[in-house]
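*Asks:* A predicted structure for the sequence below; I have some questions about it.
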Amino acid sequence: MIVNQQIEHWLTAQKNAAESAKRPFVTLSYAQSWDGSITTRAGETLGLSGTESMKLTHQLRSLHDGILVGIGTVLTDDPQLTVREWSGANPQPIVLDSHLRMPPTARLCQRLDKNCWVLTRLKNDSGFDGKADIITLEGDAEGRVNLREALNLLWEKGIRTLMVEGGSQVITAFLKAQLADALVLTVAPTLVGGYKGVGNLELGCKSQLPQIRPLYSQMLGDDLIMWGNLHYREPVLS
């Protein structure tokens, strides 16, 4: 379990150092193939993590106050977002859902321990009757939930650490907004040639690209685990 211990100690140190930000410390965590694909095509599920890597994912969940995915992940995977392969408390489930497409039958709406928080731009006047808390926020220039407003609200609700598992649009949005602080990446020993985990960041030059430093890596089972802090050389214009 030495890799798990290394990552836990590193992550704990980063979270403690970031408490003055007044927004949750954000960790991106997902699995991809060697060519950067997370699935064959958008809207399909492809399990890439090995057994040991999946345990690490559940350990990471236990180390965060909240866990966030986009509505696309809910519609495709119907996840539970619980800690099942590791000992620890379940994080607060949170879904980014700008157009309030959350199905009341989703497993996140059947949880007995925590009501899912659904962050949307729309008021709940559509008759949604699922077991979830609908939270209306301002939209950004692209008509999606404003991530900075969302993080401010989560901070006010006691979320100090947030794990973002995907999908691609959500991962890309956090990187574009420079709101991701750390990355834990599982690289599976396979080639997919499919849908990438990080989309177009719409950056004009190399100096604007997010940097990962220091960068750590170690094998875990058959997978390569890479982790480090995310740094942004030029601040995004708000």
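*Replies:* Cool, got the structure. Numbers count the residues shown, from 1 in each chain.
*Asks:* Could you use CA atoms for every contact and neighbour count after this?
*Replies:* Will do.
*Asks:* now the helices for the chain?
*Replies:* Applying DSSP state H to the chain gives helices spanning 2-17, 51-62, 71-77, 147-156, 168-176.
*Asks:* Quick check: which of those helices is nearest to residue 139?
*Replies:* helix 147-156 (8.7 Å; CA to CA).
*Asks:* Just the buried positions in that closest one, please.
*Replies:* For helix 147-156, the neighbour count (16 or more other CA atoms under 10 Å) marks 147-148, 150-151, 153-155 as buried.
*Asks:* coming back round to it: in JSON lines, list the helices of the chain along with distance to residue 182.
*Replies:* Shown next, in JSON lines, are the helices of the chain (distance: least, CA to CA, whole Å):
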{"stretch": "helix 2-17", "distance to residue 182": "8"}
{"stretch": "helix 51-62", "distance to residue 182": "12"}
{"stretch": "helix 71-77", "distance to residue 182": "21"}
{"stretch": "helix 147-156", "distance to residue 182": "15"}
{"stretch": "helix 168-176", "distance to residue 182": "10"}
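*Asks:* try this one next to it:
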Amino acid sequence: MPRPRVILNMAMSVDGKIATVEGDSRLSCPEDLRRLHFLRSRVDAVMVGVGTVLKDNPSLTVRLVRGKNPVRVVVDSMASTPLDSKVLDGSARTIVAVSRRAPRARIEKLKKKATVLVVGEHWVDLPKLLEQLHRLGIRKLLLEGGSTLNWNMLKNRLVDELRISVCPVILGGEKAKSLVGGEGFRKVEEGLQLVLVQKRKVGKDLLLVYRPK
């Protein structure tokens, strides 16, 4: 089945962390933030996991450049997105993807502020979600994390391009979130092999663009 083209865009420290042990994720330099907002303006939708909504409360809109706001997609198996979240502020259309085990009362409350898609039994079925998003007219999707959603998308080979900004800082911390979480691949040969297609400086950050082999 057809699905949107998926671009994963993340900023990380030199040691691969996307936030400190206390959750501070303000890594990108101003120039890289403008690049991100321009990218948002050129896609049909931007997608994050509910953990990112709970931790960062992002708006996921275009503010630093001129352009349209993308549709906002939240992967939220248990329908736990707070009703006062910025992603539900009405500034752009929002889709919340939930599983069938999400409490019915929460789903009904979310429906007052967003389009709710029930996709999957216990967890959101990502391949099926992408198929539904494609049917809704979404052709280009920007994935902005967090690490658990990144893992599940990459594990299922659902990412077509990775744009990684490496920021000149080391954060450390065993419990600090990395670019990709989850259980991980057991052997190197099982990992997702990539090809570097572009590299350039963006302000003080280094942008690396990869595509899966």
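*Replies:* Arrived safely. Since this is a predicted model, take the numbers as computed values, not measurements.
*Asks:* Touching, residue 201 of the second structure and residue 209? I think so.
*Replies:* No. Counting by CA atoms under 8 Å, no contact exists between residue 201 of the second structure and residue 209, whose distance comes to 11.6 Å.
*Asks:* With residue 34 of the first structure as the reference, name the closest of the helices of the first structure.
*Replies:* Ranking these by distance to residue 34 of the first structure, with CA to CA as the measure, places helix 51-62 first at 15.1 Å.
*Asks:* List of residues touching that closest one?
*Replies:* The list of residues contacting helix 51-62 of the first structure from outside it, by CA atoms under 8 Å, 6 or more residues apart in numbering, reads 4, 8, 29, 67, 81-91, 163, 186, 220-221, 223.
*Asks:* could you give me the residues in the second structure that that helix aligns onto?
*Replies:* Alignment note (TM-score structural alignment): helix 51-62 of the first structure is matched to residues 30-41 of the second structure.
*Asks:* Just give me how far that stretch sits from the chain centre.
*Replies:* Taking the mean of its C-alpha atoms, stretch 30-41 of the second structure sits 15 Å from the chain's own mean (CA atoms, centre = their mean, to the nearest Å).
*Asks:* With the first structure overlaid, report how far it is off on average.
*Replies:* Using mean CA distance after the TM-score superposition for the first structure, stretch 30-41 of the second structure ends up 0.6 Å from its aligned counterpart in the first structure, as a mean over the superposed pairs.
*Asks:* ok, and for that stretch, which residues are buried?
*Replies:* Across stretch 30-41 of the second structure, burial judged by 16+ other CA under 10 Å covers 32-34, 36-41.
*Asks:* which one of those is nearest residue 122 of the second structure?
*Replies:* Where the buried residues of stretch 30-41 of the second structure are concerned, and distances follow CA to CA, residue 122 of the second structure has its nearest neighbour in residue 40, at 30.1 Å.
*Asks:* distance of that closest one from residue 202 of the second structure?
*Replies:* With the distance defined as CA to CA, to the nearest Å, residue 40 of the second structure ends up 17 Å from residue 202 of the second structure.
*Asks:* got the buried residues for stretch 14-24 of the second structure?
*Replies:* Applying 16+ other CA under 10 Å to stretch 14-24 of the second structure flags 14-20 as buried.
*Asks:* repeat for stretch 177-195 of the first structure
*Replies:* Applying a neighbour-count criterion of 16+ other CA under 10 Å, the buried positions in stretch 177-195 of the first structure are 177-188, 192, 195.
*Asks:* Looking at the buried residues of stretch 30-41 of the second structure, spot the one nearest residue 116 of the second structure.
*Replies:* Within the buried residues of stretch 30-41 of the second structure, the smallest distance to residue 116 of the second structure is 21.8 Å, found for residue 40 (CA to CA).
*Asks:* Does residue 145 of the second structure touch residue 49 like I think?
*Replies:* Yes. Under the criterion of CA under 8 Å, residue 145 of the second structure lies in contact with residue 49, with a separation of 6.3 Å.
*Asks:* now for residue 51 of the second structure: what does it line up with in the first structure?
*Replies:* In the first structure, the residue equivalent to residue 51 of the second structure is residue 72, according to TM-score structural alignment.
*Asks:* Just give the number of residues close to that match.
*Replies:* Applying the criterion other CA atoms under 10 Å, we find 22 residues in the vicinity of residue 72 of the first structure.
*Asks:* Check residue 2 of the second structure too.
*Replies:* The burial metric for residue 2 of the second structure, expressed as a neighbour count using other CA under 10 Å, is 12.
*Asks:* Spatially nearest residue to it, not counting backbone neighbours?
*Replies:* The spatially closest residue to residue 2 of the second structure, leaving aside those adjacent along the chain, is residue 131, at 6.1 Å (CA to CA, 6 or more residues apart in numbering).
*Asks:* aligned partner of the one you found in the first structure?
*Replies:* Using TM-score structural alignment, residue 131 of the second structure lines up with residue 152 in the first structure.
*Asks:* Tell me which residue is most central in the first structure.
*Replies:* For the first structure, residue 164 is the residue whose C-alpha lies nearest the centre (CA atoms, centre = their mean; 1.1 Å).
*Asks:* OK, contacts around it?
*Replies:* With contacts defined as CA under 8 Å, 6+ apart, residue 164 of the first structure is in contact with 26-29, 67-69, 171.
*Asks:* thinking again about what came up before, to residue 203 of the first structure, which of the helices of the first structure lies closest?
*Replies:* Closest among those, using CA to CA: helix 168-176, at 8.5 Å.
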